[in-house]
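Peer 1: Sequence plus predicted model, see below.
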Amino acid sequence: MRDGSLNLDDFEDLIERPDSGLRRDAEDRRSRTGLPSGALGRLDELGEWLAAAQASVPVRPVVNPRLVLFAGDHGVAGLDVSGHPAGTAARLVRSALDGESPGVVLARRLGVEVRVVDMAVDCPADELPPEVTRHRVRRSSGRLDVEDTLTAEEAERAFRAGMAVADEEADAGTDLVVLGDLSVGGTTAAGTLVAALCGTDASVVTGRGGAGIDDLAWMRKCAAIRDGLRRARPVQSDQLRLLATVGGADLTAMTGFLLQCAVRRTPVILDGVVTAACALVAQRVAFRAPDWWLAGQGNEEPALRKALDRMALEPLTGHGVAVGGGVGALLALPLVQAAAQLSAELPERDGDADAAGPGATDPAEDADAALDAT
């Protein structure tokens, strides 16, 4: 940012699209492998996307992915809109740190390192490791239906914290980020952001969240999003103020993280509705930023579908995973790694004979041989 000031307009100039020329080069290289066009399905598209993002043909294998989880409590959870009790994000964080959460179990299976970033967990900071809490802005974000979730100063601190985490990951050599959340009440904040930016009613974006809720809780959640929307709509053109009004510290940090990842040319796989809502806010800041992101999954969350449609991102998987914590995005990671490996290692073949495959011969030679035989 210029002169140390936070000016979101700067991202328009800082973020460039992945190199389209290299994407075409990757497509040309793929056409010389001898495999029929379309034989690898979406893996071809992913390989070309990676070539442009890495600025490398052939593609480099993805060898250092990282699961980054932003954590926080939301005051709106006190309205019983979540399957988790209000103020219990610390349990989710401890489960992740102990290696027991679904996302971390899957990350361990895939050989992916995990980083947890506490932005607004409602517990004393000394109950969690210092490397987890060092970016914390506050204990729990405010109740979005009746008050701002952050002050203007807290929103800037959270946004800058997300940027700092993105820089740290890029400097550490992370070549692909799997982004997820550990939040209680986060899907209510996400639904409010999506509804505000897509111009829809609360009922259109209200889902049942990763923890699952019954019909009465769904009605309470819908009412909270409706009330949050009344507060969000007047400020929706000012993205940082919008995040301060209804987003909370963890979603604000994730938005800064996504934008700075695009600046640093670090590809990101989005997980569920919370990450998609942050991506939608980030798109409003810099329209080229979504070119650096993949949608890891689609599920039944209506706000997720609406956000991905608005960004023209097609989910890589559709297993219906709603648990959060990066699980859906992690399930898509092997597809991305497979695309990278194929793009990197499939050999090019010279000429039509090679393209026809092993054992193929020239038809004219076959005809001559048949005549000689007679």
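Peer 2: That came through, no problem. Numbers count the residues shown, from 1 in each chain.

Peer 1: Only C-alpha atoms from now on, for both contacts and neighbour counts.
Peer 2: OK.

Peer 1: For stretch 54-74, buried residues please.
Peer 2: For stretch 54-74, burial by neighbour count (16 or more other Cα atoms under 10 Å) applies to 54-62, 65-74.

Peer 1: do stretch 212-227 as well
Peer 2: 213, 217-218, 221-227.

Peer 1: Could you pull up the residues touching the spatially most central residue of the chain?
Peer 2: Nearest to the geometric centre of the chain sits L270, at 1.8 Å (Cα atoms, centre = their mean). Shown in contact with L270 (Cα atoms under 8 Å, 6 or more residues apart in numbering): 178-180, 276, 293-297, 329.

Peer 1: can I get those in JSON lines with neighbour count, secondary structure and distance to T88?
Peer 2: Shown next, in JSON lines, are the contacts of L270 (neighbours: other Cα atoms under 10 Å; DSSP: H, G, I helix; E, B strand; the rest coil; distance: Cα to Cα, whole Å):
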{"residue": "V178", "neighbour count": "28", "secondary structure": "strand", "distance to T88": "23"}
{"residue": "L179", "neighbour count": "29", "secondary structure": "strand", "distance to T88": "21"}
{"residue": "G180", "neighbour count": "29", "secondary structure": "strand", "distance to T88": "17"}
{"residue": "A276", "neighbour count": "28", "secondary structure": "helix", "distance to T88": "23"}
{"residue": "W293", "neighbour count": "22", "secondary structure": "strand", "distance to T88": "30"}
{"residue": "L294", "neighbour count": "23", "secondary structure": "strand", "distance to T88": "30"}
{"residue": "A295", "neighbour count": "25", "secondary structure": "strand", "distance to T88": "27"}
{"residue": "G296", "neighbour count": "28", "secondary structure": "coil", "distance to T88": "26"}
{"residue": "Q297", "neighbour count": "28", "secondary structure": "strand", "distance to T88": "26"}
{"residue": "A329", "neighbour count": "30", "secondary structure": "helix", "distance to T88": "23"}
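
Peer 1: then this one, side by side with the first:
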Amino acid sequence: MSETDFEVEIQQKIDSKTKPLGALGMLEKIAFQIAHVQQTLSPELTKPHIVVFAGSHGIAKEGVSAYPSEVTAQMVLNFLNGGAAINVFARQHGIELVIVDAGVDFVFEKNERLINVKIGFGTQSFLSADAMTSEQCKNCLEKGAEIVKNIKQTGCNVIGFGEMGIGNTSSAAVIMSKLLDIPIADCVGKGTGLDDKQLLQKLSILQNALTFHAESGNDPMQVLQTFGGFEMAMMCGAMLEANRQNMVVLVDGFIASVSLLCAFQMNDKIMNNAIFCHQSDEKGHKLLLQNLNAKPILDLNMRLGEGTGCAVAYPLLLSAVGFLNEMASFESAQVSQKTA
């Protein structure tokens, strides 16, 4: 059967359900995408996981965030103790939560809930240097891929990604600006809660960073190395591996979407598997989604990160798969179809 024939079969199954054509709106598009990814008319979501990558950023010391950089480590401890928003939502929806120390400036005690693949104790400030070395960036992608391979072996076929890293909206904004050739002013938002004056300072700092690195190219690996965080680069590698493993990839907000942008520029086929869970309230995210031609499931004015958008959207994926598998067809229910 050709790819086109299979797509027709999926759509026919959706359209045959006891409802007007298109009446379930975006749930129909989600059902179609998951069936297409899994290459079956009876898709299922098994052992969902959300992986939260954490890393400290050198740029956070330059005055771009309302919170001090030590909050990154403090929030990782909060994740490990089960007290953060992502813990609540993951428990609520039966999602396995994995916390990864990609490069936090802190030494954590051994914890069975924490995967320690620390690349370093935070990145360099990209205001005056590359955030990381090429070897560190490559190592991040490899470690991210390895984590996903191990999760796949548990039977997981749907995986979401979150992050924690004070300063990472700055990294994301600069990477977006560089890769999409969009003015930095259109990419920069208030992050963790800057006021208008602080936002102007953040914009000035990031503009100076772009000027300092004006000669650097726009190759996605080079851009990640120059401006990224360890958690972002590791997430990029994880997303690429999830696509290779043909898993459904849940994309969270602004930071995760920028990591996805990097992955997309390395392998554009990742868009087939990517489901964008929500539109963040962070300024650049709407524009980024438009550039990726991506339609998010939710718009709840969220801007927390941590993978919270993935967790909140996940029940809608279950509903999409559920109606495709369980809803009666006009024929099976002996319901008359539209006549005109």
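Peer 2: Received it, and whenever you're ready, just let me know what you need. Remember, predicted model here, so these are calculated numbers, not experimental data.

Peer 1: just to revisit the earlier point, residue in structure 2 matching the residue nearest to the centre of structure 1?
Peer 2: Alignment note: L270 of structure 1 maps to V251 in structure 2; criterion TM-score structural alignment.

Peer 1: how about the nearest residue to that match, chain neighbours excluded?
Peer 2: Spatial nearest neighbour of V251 of structure 2, excluding adjacent residues (Cα to Cα, 6 or more residues apart in numbering): F276 at 4.8 Å.

Peer 1: and K19 of structure 2, how many residues sit next to it?
Peer 2: 17 (other Cα atoms under 10 Å).

Peer 1: Among the buried residues of stretch 212-227 of structure 1, which ones are in helices?
Peer 2: 217-218, 221-227 (DSSP state H).

Peer 1: Around D271 of structure 1, count how many other residues there are.
Peer 2: Neighbour tally, D271 of structure 1, other Cα under 10 Å: 31.

Peer 1: what's it in contact with, if anything?
Peer 2: 178-180, 295-297, 324-330.

Peer 1: redo that, cut-off 7 Å
Peer 2: Shown in contact with D271 of structure 1 (Cα atoms under 7 Å, 6 or more residues apart in numbering): 179-180, 295-297, 326, 328-329.

Peer 1: what lines up against V63 of structure 1 once you look at structure 2?
Peer 2: Match for V63 of structure 1 (TM-score structural alignment): T46.

Peer 1: Within the helices and strands, which one has its match?
Peer 2: Assigned by DSSP states H and E, T46 of structure 2 falls within no helix or strand.

Peer 1: Output the contacts of L270 of structure 1 as a markdown table; include the columns distance to P85 of structure 1.
Peer 2: Shown next, in a markdown table, are these (distance: Cα to Cα, whole Å):
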| residue | distance to P85 of structure 1 |
| --- | --- |
| V178 | 26 |
| L179 | 24 |
| G180 | 20 |
| A276 | 23 |
| W293 | 32 |
| L294 | 31 |
| A295 | 29 |
| G296 | 27 |
| Q297 | 26 |
| A329 | 25 |
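
Peer 1: which residues does the alignment partner in structure 1 of A31 of structure 2 contact?
Peer 2: Correspondence of A31 of structure 2 to structure 1, assessed by TM-score structural alignment: G47. Contacts for G47 of structure 1 (Cα under 7 Å, 6+ apart) come out as 339-340, 343.

Peer 1: so which strand or helix has the closest residue to G47 of structure 1 other than its chain neighbours?
Peer 2: Counting by Cα to Cα, 6+ apart, G47 of structure 1 lies nearest to A339, which is 5.0 Å off, once chain neighbours are set aside. Taking DSSP H and E as the criterion, A339 of structure 1 maps to helix 327-345.

Peer 1: Report how many residues lie close to the aligned partner of S37 of structure 1 in structure 2.
Peer 2: Aligned against structure 2 by TM-score structural alignment, S37 of structure 1 finds its counterpart in L21. Applying other Cα under 10 Å, we find 13 residues neighbouring L21 of structure 2.
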